[in-house]
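**Q** sequence below, structure please.
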Amino acid sequence: MDRALVIGASGGIGAALAAALEGHGAEVVRLSRARDGLDLRDPGSVERVMAGIEGTFDAVLVATGVLAPEGRGPEKAMVAVEAATMAEVMQVNAIGPALILRHMARLLPRKGRSVLAVLSARVGSIGDNRLGGWHSYRASKAALNQIVRGAAIELARTHREAVVASLHPGTVATPFTAAYTPAHDKLEPGEAARRLLSVLERLTPEETGRFWDHEGREVPW
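**A** The predicted structure follows:
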């Protein structure tokens, strides 16, 4: 990967991905809300920032997302679902990334291998949902996966060597997961980034439009 665009580069995983790519000699363009005003809640800001990006990239990594609005947590039961909360989570996790992906046809080269990876989450898998709860977050990530799948189908028509993937990074030790204690150890951001980049290096155009975890195992939709 010689030239990469990392969107969400101020977050724990996004920053680690950018640093890892730079460590391998890549030129990295970083975008974030903190530095560039890229607010996925505001379609106008997404269009403004993305329209200002020029050239092509052999890797685009979208590392954005929200677990719940500030001051709130994931719903433990359906009775806790609220329209405004669900709308905000959907905006950040699904609609915002869809607006970013609108620009991929011009930002990825038409010839040669390229990679478009979007951070999703295993809890967005409908087939793997055995616990319920977290309704807004689960639904938003399931929607994101569908968007990524559709983008992969479209890009394959014009960018034949492009690899498009949804990625589950594992539970990573960042502020995003600070209040969440998993049954297994959390990954450090640098280790999660190393694993994700290793997975992307192995994927082929024949595997585009699928959902993978940080160990290279396919996750059911």
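**Q** going by C-alpha atoms from here, please, whenever you check contacts or count neighbours.
**A** OK.
**Q** okay, helices next: where are they in the chain?
**A** Secondary structure of the chain (DSSP state H): helices at 12-23, 33-36, 43-51, 83-90, 96-101, 104-107, 135-158, 189-202.
**Q** now those helices as CSV including distance to Thr174 and mean neighbour count?
**A** Putting the helices of the chain into CSV (distance: least, C-alpha to C-alpha, whole Å; neighbours: other C-alpha atoms under 10 Å) gives the following:
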stretch, distance to Thr174, mean neighbour count
helix 12-23, 5, 20
helix 33-36, 16, 14
helix 43-51, 24, 15
helix 83-90, 19, 18
helix 96-101, 21, 19
helix 104-107, 28, 16
helix 135-158, 17, 20
helix 189-202, 7, 18
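**Q** quick one: which of those is nearest Glu75?
**A** Minimum separation from Glu75 across these (C-alpha to C-alpha) falls at helix 135-158, 6.2 Å.
**Q** hmm, who's touching that closest one?
**A** With contact meaning C-alpha atoms under 8 Å, 6 or more residues apart in numbering, helix 135-158 is reached by 67-68, 74-78, 81, 85-86, 89-90, 93-95, 97-98, 101, 105, 110, 118, 120-121, 123-126, 162-166, 208-211, 221.
**Q** run the chain-centre distance for that helix.
**A** In terms of C-alpha atoms, centre = their mean, to the nearest Å, the centre of helix 135-158 is set 10 Å apart from its chain centre.
**Q** so that helix versus helix 83-90, what angle?
**A** Interaxial angle, helix 135-158 versus helix 83-90 (axes from the mean of the first three to the mean of the last three C-alpha atoms, to 10 degrees): 30 degrees.
**Q** the structure of the following sequence is requested for comparison with the preceding one:
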Amino acid sequence: MAWTLVTPSSRGIGFAVTRHLLRTIPPGIPVVATARSDLPGTKERLLSSLDLSESQSSRLDLQECDVLSESSISNLAAYCKDRYNDRSQNKAAHLRLAFMIPGMLMPERAPDKIEYDSALDTLKLNLLAPMMLVKHFSGFAPRKSSKLEEVDGLPRSAVLALMSARVGSINDNRLGGWYSYRSSKAGVNQLTRSTDIHLKMQSGPNAMCVGLHPGTVQTDLSKEFWNNTPKEKLFSPDFAAEKLVEVVKGLDEDSRGRCWDWAGKEIPP
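**A** Got it, this is the predicted structure:
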């Protein structure tokens, strides 16, 4: 049995991705979602107005996780191992799709605007949080010997998807600024590449890691820039979620270790 993971899931793109997976993948595939607090309220909002069958809604497995705490991430991994991946209990499941997408933005426009504590918070959430998620969840990917079945709504191989950004590209940086955010996302691109190399050794063609750029999405992270973004380039979370899942489903072996935008175009490192 395959299972999926979206973390965090309480708002923004993670919230929309979770709802999209609940609507589109088969009822037998669990969707592990996370929130730092208010699990009952988050679960109610995730399921609200989706018009799901009982089997579709019951596979939402909402768990508490603070992505800024390694112990909290470790506890989530231990739960998932016991629930889905414990081979000693004849549970031959594997993590088929993971969206590991915490993020925040502090848009420093010049070096003298960089504040140490804010920059450190950005690096912790944007880079160290996905790094710890990779540490504790990459081992759940299928091994080389696994035989993967095709599943409607899911990619052909297992995918660990990390949230990058176009501004994390060094080659594409023509405007400067956004020092902590750009640096953290450039770090995510390196994390993506290194994780993919590990997965290729561990899993062969059965698993890969990629970075994703969703465009400018109407979330709290980008709210300051909505008015300066052309309407045709300002996306709703639901639109971004649908496009990112489409991109992930379209990946092949040549796609691995790279960063892809919402339209399926590669972003250079």
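**Q** make CSV from the helices of structure 1 and add distance to Asp58 of structure 1 to it.
**A** Compiled in CSV, the helices of structure 1 are given as follows (distance: least, C-alpha to C-alpha, whole Å):
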stretch, distance to Asp58 of structure 1
helix 12-23, 12
helix 33-36, 22
helix 43-51, 16
helix 83-90, 28
helix 96-101, 15
helix 104-107, 9
helix 135-158, 14
helix 189-202, 12
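**Q** out of those, nearest to Tyr180 of structure 1?
**A** Across the helices of structure 1, closest to Tyr180 of structure 1 is helix 135-158 (C-alpha to C-alpha), at 13.8 Å.
**Q** in structure 2, what range does that closest one match?
**A** Under TM-score structural alignment, helix 135-158 of structure 1 corresponds to residues 179-202 of structure 2.
**Q** the matching stretch vs structure 1, mean deviation?
**A** Compared with structure 1 after the fit, stretch 179-202 of structure 2 shows a mean deviation of 0.6 Å (mean C-alpha distance after the TM-score superposition for structure 1).
**Q** which among the contacts of helix 135-158 of structure 1 end up buried?
**A** When the contacts of helix 135-158 of structure 1 are checked for burial by 16 or more other C-alpha atoms under 10 Å, the buried set is 67-68, 74-75, 81, 85-86, 89-90, 93-95, 97-98, 101, 110, 118, 120-121, 123-125, 162-166, 208-211.
**Q** may I ask you to confirm that Asp39 of structure 1 is in contact with Arg33?
**A** Yes. Here Asp39 of structure 1 reaches Arg33: they are 5.4 Å apart, a contact under C-alpha atoms under 8 Å.
**Q** residues touching stretch 41-54 of structure 1, excluding its own?
**A** Contacts to stretch 41-54 of structure 1, defined as C-alpha under 8 Å, 6+ apart, come from residues 36-40, 88, 91-92, 96, 99-100, 103, 107.
**Q** columns distance to Pro189 of structure 1 on top of these, output as TSV?
**A** Output for the contacts of stretch 41-54 of structure 1, formatted as TSV (distance: C-alpha to C-alpha, whole Å):
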residue	distance to Pro189 of structure 1
Asp36	22
Gly37	23
Leu38	22
Asp39	23
Leu40	22
Glu88	26
Gln91	25
Val92	21
Gly96	23
Leu99	26
Ile100	23
His103	27
Leu107	26
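**Q** relative to Gly8 of structure 1, which of those is nearest.
**A** Using C-alpha to C-alpha, Leu38 is the member of the contacts of stretch 41-54 of structure 1 that sits closest to Gly8 of structure 1, with 8.6 Å.
**Q** burial of the residue mapped onto that closest one from structure 2, as a residue count?
**A** Alignment note: Leu38 of structure 1 maps to Cys65 in structure 2; criterion TM-score structural alignment. When neighbours are defined as other C-alpha atoms under 10 Å, Cys65 of structure 2 has 23 of them.
**Q** Cys65 of structure 2 and Thr34 touch, don't they?
**A** Yes. Counting by C-alpha under 8 Å, Cys65 of structure 2 touches Thr34, with 5.7 Å between them.
**Q** touching, Ala110 of structure 2 and Leu175? I think so.
**A** No. Taking C-alpha under 8 Å as the definition, Ala110 of structure 2 is not a contact partner of Leu175, at 10.9 Å.
**Q** from Val31 of structure 2, how far out is Asp66 of structure 2?
**A** Using C-alpha to C-alpha, to the nearest Å, we find Asp66 of structure 2 at a distance of 18 Å from Val31 of structure 2.
**Q** ignore what I typed, I meant Lys43 of structure 2.
**A** Distance of Lys43 of structure 2 to Val31 of structure 2, computed by C-alpha to C-alpha: 12 Å.
**Q** that older thread, which residues are common contacts for Cys65 and Thr34 of structure 2?
**A** In contact with both Cys65 of structure 2 and Thr34: Pro8, using C-alpha under 8 Å, 6+ apart.
**Q** which position in structure 2 aligns with Ala84 of structure 1?
**A** In structure 2, the residue paired with Ala84 of structure 1 is Asp117, using TM-score structural alignment.
**Q** also Val123 of structure 1?
**A** Per TM-score structural alignment, Val123 of structure 1 is aligned with Val167.
**Q** identify the residue nearest that match in space, chain neighbours excluded?
**A** Closest residue to Val167 of structure 2 apart from its sequence neighbours, by C-alpha to C-alpha, 6 or more residues apart in numbering: Arg182 at 5.5 Å.
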